[in-house]
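Below is the sequence, then the predicted model.
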Amino acid sequence: MRITRKGQITIPLRVRQQLGLEPGDEVDVIVGDDGMATIVPLGSRTRGERIVEALTGKGEVPLTTDEIMALTRGE
C-alpha cells in the first residue's frame, strides 16, 4: 500500500471483506507498544455516540448548577 500526500491509504478488498467493512463504515487505527498498527471496525455506533461514551462520568464536580453558573459569569 502507498500513503497519499493527504495521508490516505486504500484498504485492500480482501481485508475489507474479512473485517466486514462497507463504504461509509468508520474504523480506528490502534498502534501497539510494538509499533504495529491494527485496523479496528468501530461497529454500528455513530461518532457522536462514541464521544458521549468516552466522556460519560468525566464531569463529576461537587458543585451545584448555581455555583457553576456563578463561576461562568465571574461572580
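Yep, that arrived.

Going by C-alpha atoms from here, please, whenever you check contacts or count neighbours.
Will do.

Check which residues of stretch 19-38 are buried.
With burial defined by 16 or more other CA atoms under 10 Å, the residues of stretch 19-38 counted as buried are residue 21.

Pull up the distance across that stretch, start to finish.
Separation of the first and last residues of stretch 19-38 by CA to CA, to the nearest Å is 12 Å.

which residues are in contact with that stretch?
Applying CA atoms under 8 Å, 6 or more residues apart in numbering, the contact partners of stretch 19-38 are 16, 39, 40, 41, 42, 43.

another structure for you, compare them:
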Amino acid sequence: MEATLTSKGQITIPKAVRDSLKLHVGDRLEFLVDPDGSVRIVPATRPVTELKALLRSPAQALSLEEIDTVIAERGAAGTRKRRA
C-alpha cells in the first residue's frame, strides 16, 4: 500500500490499515521509527489522567464499613443463586 505526502506533510491512511487498527476520526497515532529506518504506526495510548475523566464519580463516598457490608451482601446473594 502507498500514500502520498502532501505539501503540509499529511498522508491519508489507507482504509485497510484504518480498519485493521480499528481507527476512528479523531484517534491519535504514534509513529515508531525502528533502527533499520522502518516506521510502525500504532494507536496512541491514553494517559491515565485522560482515562480518569471517563470514570464517573460516585454520588456519595462510602466508608470502609459500608463497602464491607455491600461486599458481604452481594457475596451472600451470589451464594444463594448458585445453590438454587
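Arrived safely. It should be emphasised that the depicted structure is a prediction, and the values quoted were computed from it without experimental measurement.

Which of the contacts of stretch 19-38 of the first structure fall in helices?
Of the contacts of stretch 19-38 of the first structure, the ones assigned to helices by DSSP state H are residue 16.

now, which of the contacts of stretch 19-38 of the first structure sits nearest residue 72 of the first structure?
The closest of these to residue 72 of the first structure turns out to be residue 42 (CA to CA; 36.1 Å).

That closest one -> the second structure?
Here residue 42 of the first structure is matched to residue 44 in the second structure, going by TM-score structural alignment.

Need the contacts of stretch 19-38 of the first structure in JSON lines (columns: distance to residue 3 of the first structure).
What follows is those, written out as JSON lines (distance: CA to CA, whole Å):
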{"residue": "16", "distance to residue 3 of the first structure": "17"}
{"residue": "39", "distance to residue 3 of the first structure": "15"}
{"residue": "40", "distance to residue 3 of the first structure": "19"}
{"residue": "41", "distance to residue 3 of the first structure": "20"}
{"residue": "42", "distance to residue 3 of the first structure": "22"}
{"residue": "43", "distance to residue 3 of the first structure": "25"}
